[in-house]
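Novice: this is a predicted model, with the sequence first.
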Amino acid sequence: MVGESNHERVRLSYDTVADEYLARIADELDRKPLDRALLAALAEEAGPGAPVADLGCGPGHVAAWLADHGVRPVGIDLSPAMVTIARREHPGTEFREGDILRLPAADGEFGAVVALYSVIHLQPGELRPAFEEMRRVLKPSGLLLVAFHRGTEVRHLAEWWGHDVDVDFHFFTTETVAEALRGAGFAVRATLERSHYPEEAATDRVYVMARPS
C-alpha cells in the first residue's frame, strides 16, 4: 500500500536523524512560549494525573514537560530509534512505538491528546483516519491539540542535517484540517496562528484545539 510505504520512509528517516534530532530539538520548548501556554492549558483542563498521549513524541521532550506539569504522559512515535532515546532520556515516562493510524492504546484511554507536527507526514487522505484514531483513544470529554504548517505545498527532504533521508512534509490549510476533524467527530474549539520563531523553519504555524462532538 502507498500509505504503508510512505510511513516506512518516515520511520527510516527519523531513525536516521534521531541522535541529531535530540541534540537540536530537545530544548525547543524553552524558546516557544505559545506552545508552552497551550500545553499548560491542555494539562489544566485534563486535570492532575490525567493520562495524556503525546503523538509523534520524538525524543520525549514534550512528554517530559507535560509530566513536570502534573499529567501522566504516554509518548508514542513511529520511529524505534526515537522511542529508545526517549526512554533513555526520560526513564520515568512511558513511551510506546506505534503508527498514528493504528495507535497502541485502548479506547478512551486518554484525557487529552497532543499532536504537535505529527500529522505533517500524512497524505491529505490520511488526515481524517488519523483524527478518527485520536478520537477513539480519547475520553468523551477529552481535548485534542494539533499543530501543523499552514499552506498547500509538500516539501521533500533527501538530506537532513547531513544525513540521507527520504521524507515529505505536508502543509495543510486550516480549513482542510478543520474539515477532517469535523468528519472524524470533533468540534473545533479554538484556532491560533503564528509566524515562525527566528530559529525555526520559515513557515506559518497553526494550532487547533478540538473535542469529540
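Specialist: Received the coordinates, thanks.

Novice: when you work out contacts or count neighbours from here on, use the C-alpha atoms and nothing else.
Specialist: Fine.

Novice: I'd like the distance between E132 and D164.
Specialist: 33 Å (Cα to Cα, to the nearest Å).

Novice: the longest strand in this structure is where?
Specialist: strand 138-149 (DSSP state E).

Novice: could you name the helices and strands sitting against the following helix or strand past that one?
Specialist: Scanning forward in sequence from strand 138-149 by DSSP states H and E, the next helix or strand is strand 154-160. Helices and strands touching strand 154-160, by 3 or more Cα pairs under 8 Å, 6 or more residues apart in numbering; DSSP states H and E, are strand 163-170.

Novice: and the angle from the strand it packs on to strand 138-149?
Specialist: Here the directions of strand 163-170 and strand 138-149 differ by 110 degrees (axes from the mean of the first three to the mean of the last three Cα atoms, to 10 degrees).

Novice: for comparison:
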Amino acid sequence: MTNTADHGRVRDSYDVVAQEYRDRIGGELAHKPVDRALLGAVVEAAAGGPVADLGCGPGHVAGWLTAHGAEVVGIDLSPAMVEIARREHPGAEFREGDLLRLPATDGEFAAAVALYSVIHLDPAELAPAFTELRRVLRPSGSLLVSFHIGTEVRRLDEWWGHEVDVDFHFLQPDVVAGLLTGAGFTVEARLEREPLPEEAETRRCYLLARRD
C-alpha cells in the first residue's frame, strides 16, 4: 500500500470525529432522494447477493441497504467508525480495512458502493484502488462511486471543533470514468447535481459502473 502515513492521517482524523459525524451525518439519506434512488438500483442489481459499503463511516448507508433487502458488509479505515456502525446497525457486518487492500476475498460481492470515500486517496492511488474494487466484485457486479467535482485539494486541520489532519480531493468526472474503464469497468451511467441546502456547497458526481 502506498502513502501509508497519509492513510493514517485519514484514519486518525475520522476516529476523532466519529461520534459527531454519526450525530450530524447519520440521518442524511432522509433528504437525499437521488442517493436513495441510486442505492436502490444497486440493491436491485445485486439480486440478493452481498453488497459492500466501502468507506462506510458510521454505517448509515449500510443500514439503509440492509433495510431494503441487501446483505451488506461495511468496510472503513477508522476503527471508531466501525465500532459505531456495529453498534448502530447490527443487521450488517463491518470490517476495518483500506481501499487499497480490502479485507475481502476475490469476487466476494455482487455490488459495491463507495460514496465520497475515494476523495481521501491521492490521485495516483485511484487506479490501484479501482483495480482492488474490481478484484472483490463478481463478474458483471455493479459499482456506485460518488465524489465532489473539481481540481482542488481541501485540507482540514479543524473539523467541528476537533483537531484533524485530512485532505479532500475534488475530482474530474472524465478522469474518474477513464480510470474505472482502465481498471476493467464499463461506466453505464453518470449523474451530476448541485448541493442540497443541508450539504457543503460542492457539485457532486455519481458514476454507476459494471465490472467487465
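Specialist: Received it, and whenever you're ready, just let me know what you need. Just so you know, these numbers come straight off a predicted model, no measurement behind them.

Novice: one step back: so E132 and D164 of the first structure - more neighbours on which side?
Specialist: For E132 of the first structure and D164, the more surrounded residue by other Cα atoms under 10 Å is E132, and the numbers stand at 21 against 13.

Novice: once you drop chain neighbours, what's closest to that one?
Specialist: In this structure, E132 of the first structure finds its nearest non-sequential neighbour in A184, 4.8 Å apart by Cα to Cα, 6 or more residues apart in numbering.

Novice: equivalent analysis for A127 of the second structure, please.
Specialist: L179 (5.7 Å).

Novice: that neighbour corresponds to which position in the first structure?
Specialist: Mapped onto the first structure by TM-score structural alignment, L179 of the second structure lines up with A180.

Novice: now the helix or strand where that match lies on the second structure. Mean distance?
Specialist: Per DSSP H and E: A180 of the first structure is located in helix 174-183. For helix 174-183 of the first structure, the mean deviation from the second structure after alignment is 0.8 Å (mean Cα distance after the TM-score superposition for the first structure).

Novice: could you point out which element follows that helix?
Specialist: Helix 174-183 of the first structure is succeeded, C-terminally, by strand 186-194 (DSSP H and E).

Novice: run the chain-centre distance for whatever helix or strand comes next after that next one.
Specialist: Using DSSP H and E, the helix or strand that follows strand 186-194 of the first structure in sequence is strand 205-212. From the chain centre to the centre of strand 205-212 of the first structure is a distance of 12 Å (Cα atoms, centre = their mean, to the nearest Å).

Novice: tilt between strand 205-212 of the first structure and strand 186-194?
Specialist: Compare the direction of strand 205-212 of the first structure with that of strand 186-194 by the same axes, to 10 degrees and you get 160 degrees.

Novice: surely V206 of the first structure and H149 touch.
Specialist: Yes. Here V206 of the first structure reaches H149: they are 6.2 Å apart, a contact under Cα atoms under 8 Å.
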